[in-house]
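Participant: Mind looking at a prediction? Sequence and model below.
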Amino acid sequence: MNLTGVVSVSGKPGLHKLVGQNKSGYILESLDEKKTKSIVNISTARLASLADITVYGDDEDLKLKDILAKMKAQGNVPEAKADAKDLRAFFYEVAPSHDEEKVYGSDIKKIVGWYHILKDLPLFNEEEPKAEEEAGEEKSAETKKEAPKAAKSPAKTAKPKNDKAASTKSAAVKKTGGSKTP
């Protein structure tokens, strides 16, 4: 599942896709049927990327994308407006090691609601671009290895430039010196 660019905005219902940024704020597109675009202020907006959200766990935090993947595998996900006890029982099935004291019923309702928004979108069935990131890391490692070689060659060309610059300065001094003397 590819949650890159999908954000939750505090004070705005639903989920949004981060389209871009301008000098006054973030440009967001809602993920509902209306596909409305809006701009939220950079200084006051609190955005949370779904790819970065974690849920409190007993031993360690649980990633939201892992919980959503388990919900997808489960198949029979209750509605967000279902009874709180039913939602809690369902959440124990998909995230058995979540911290019961720190994860509130409202959090579970929000996660289930997000699942129902995302399940019909094509990005929910897309693979995460890990292969591209790993390939990018390998390329950056290769360029780091080649970088010292590239740094040496400009140093060789820098010496003639410095000599040329020095000769230009001396020529400028000669011109000014020549015009001062009659």
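Facilitator: Yes, it's here.
Participant: Only C-alpha atoms from now on, for both contacts and neighbour counts.
Facilitator: Fine.
Participant: ok, L87 to I108 distance?
Facilitator: Distance of L87 to I108, computed by Cα to Cα, to the nearest Å: 7 Å.
Participant: Return every residue with contacts to both of those two.
Facilitator: The overlap between the contact sets of L87 and I108 (Cα atoms under 8 Å, 6 or more residues apart in numbering) is empty.
Participant: mind listing the strands for this structure?
Facilitator: 6-9, 16-21, 25-30, 37-41, 47-49, 54-55, 62-63 (DSSP state E).
Participant: Now distance to K139 too, for those strands, in CSV please.
Facilitator: Converted to CSV, these look like this (distance: least, Cα to Cα, whole Å):
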stretch, distance to K139
strand 6-9, 27
strand 16-21, 27
strand 25-30, 31
strand 37-41, 36
strand 47-49, 27
strand 54-55, 30
strand 62-63, 28
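Participant: any chance of these in TSV, plus distance to K119 and mean neighbour count?
Facilitator: Listed next are those as TSV, based on distance: least, Cα to Cα, whole Å; neighbours: other Cα atoms under 10 Å:
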stretch	distance to K119	mean neighbour count
strand 6-9	13	21
strand 16-21	14	17
strand 25-30	15	19
strand 37-41	21	15
strand 47-49	17	16
strand 54-55	19	17
strand 62-63	17	18
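Participant: To T176, which of the ones you listed lies closest?
Facilitator: Proximity to T176 (Cα to Cα) singles out strand 16-21 among the strands of the chain, at 52.5 Å.
Participant: relative to strand 25-30, how tilted is the closest one?
Facilitator: Strand 16-21 runs at 140 degrees relative to strand 25-30, counting by axes from the mean of the first three to the mean of the last three Cα atoms, to 10 degrees.
Participant: Presented hereafter is structure B, for comparison with structure A:
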Amino acid sequence: MNIAGLVAVSGKPGLYKLVGQNKSGFILESLDEQKTKLVVNMSTSKLASLEDITIYSDDDDIRLKDVFETIKAYQGSIPEAKEDPKVLRAFFTEIVPNHDTEKVYNSDIKKIINWFSIIKTTPLFDEVSEEAKEQELTQEEVAVAEEVVEKKPKAAKKPAAKKATAKND
């Protein structure tokens, strides 16, 4: 899943894709069917990049992208964002069992599920992120290097070369 360039705008519902930037702010395109373009003033609106959002947990914070990947791999039915808060909390506890129940509010869970339902309808849902591509390349490079090392014949020891000495005649 590639969420690079996706942002949430304070006071605006839904998610937006960052298209560009001008002097006064950012140019965004909505991820819904209308694909409306919007210019957001940097001084009056707050943008939150989905890549930078984390969820509080008992250990380290969990990246939103990892939560989305877990939901994507989930085998059961995913509740709608309008479900009862107890149902949403039970679902989220199943998905992210170590989340901090005091710091992660029901509204946060609702927002995450709503964002996931928006993203799953876009081509970005099945697109591989740059980070995952780099990781795949690194794994492939390691595998190739291991093959090369295994196939490389061990060099036979060559006898030490005799030092030439100059004779004074």
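Facilitator: Here it is on my side, so go on. Quick caveat: nothing in here was measured; it's all calculated off a predicted structure.
Participant: care to give me the TM-score?
Facilitator: With the length set by TM-score structural alignment, normalised by the length of structure 2, the two chains reach a TM-score of 0.76; 135 aligned residues with a Cα RMSD of 1.6 Å.
Participant: out of the strands of structure 1, nearest to K156 of structure 1?
Facilitator: Here strand 16-21 is closest among those (Cα to Cα), at 41.9 Å.
Participant: From the rest of the structure, what touches the closest one?
Facilitator: Residues contacting strand 16-21 of structure 1 (Cα under 8 Å, 6+ apart): 5-9, 26-31.
Participant: from those, which two are the most distant?
Facilitator: Farthest apart among the contacts of strand 16-21 of structure 1 - using Cα to Cα - are Y26 and L31, which lie 15.4 Å from each other.
Participant: if we can go back for a sec, for T168 of structure 1, state which of the contacts of strand 16-21 of structure 1 is nearest.
Facilitator: Closest to T168 of structure 1 out of the contacts of strand 16-21 of structure 1 is Y26 (50.1 Å), distances taken as Cα to Cα.
Participant: list the contacts for that closest one?
Facilitator: By Cα under 8 Å, 6+ apart, Y26 of structure 1 lies in contact with 18-20, 39-42.
Participant: Can you tell me which of the residues you listed lies closest to E79 of structure 1?
Facilitator: For the contacts of Y26 of structure 1, the nearest to E79 of structure 1 is L18 (26.0 Å; Cα to Cα).
Participant: What range does stretch 152-171 of structure 1 cover in structure 2?
Facilitator: Mapping stretch 152-171 of structure 1 onto structure 2 (TM-score structural alignment) gives no aligned residues.
Participant: and that stretch, how far out from the chain's middle?
Facilitator: Relative to its chain's centre, stretch 152-171 of structure 1 lies at 44 Å (Cα atoms, centre = their mean, to the nearest Å).
Participant: what's the answer for stretch 65-78 of structure 1, then?
Facilitator: With Cα atoms, centre = their mean, you get 23 Å for stretch 65-78 of structure 1.
Participant: Identify the residues contacting it?
Facilitator: Identification of contacts with stretch 65-78 of structure 1 by Cα under 8 Å, 6+ apart yields 1, 3, 50-51, 86-87, 90, 94-95, 112, 115, 119.
Participant: List the buried residues of it.
Facilitator: Buried residues in stretch 65-78 of structure 1, defined by neighbour count with 16 or more other Cα atoms under 10 Å: 65, 67-68, 71-72.
Participant: Is it possible to get a markdown table of these that adds distance to E127 of structure 1?
Facilitator: Listed next are these as a markdown table, based on distance: Cα to Cα, whole Å:
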| residue | distance to E127 of structure 1 |
| --- | --- |
| K65 | 12 |
| I67 | 16 |
| L68 | 14 |
| M71 | 16 |
| K72 | 14 |
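Participant: would you turn the contacts of Y26 of structure 1 into a markdown table with distance to D99 of structure 1?
Facilitator: A markdown table is the format used below for the contacts of Y26 of structure 1 (distance: Cα to Cα, whole Å):
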| residue | distance to D99 of structure 1 |
| --- | --- |
| L18 | 30 |
| V19 | 34 |
| G20 | 35 |
| I39 | 35 |
| V40 | 33 |
| N41 | 34 |
| I42 | 33 |
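Participant: Please identify which of those is nearest to K175 of structure 1.
Facilitator: Each of the contacts of Y26 of structure 1 was scored against K175 of structure 1 by Cα to Cα, and G20 proved nearest at 54.8 Å.
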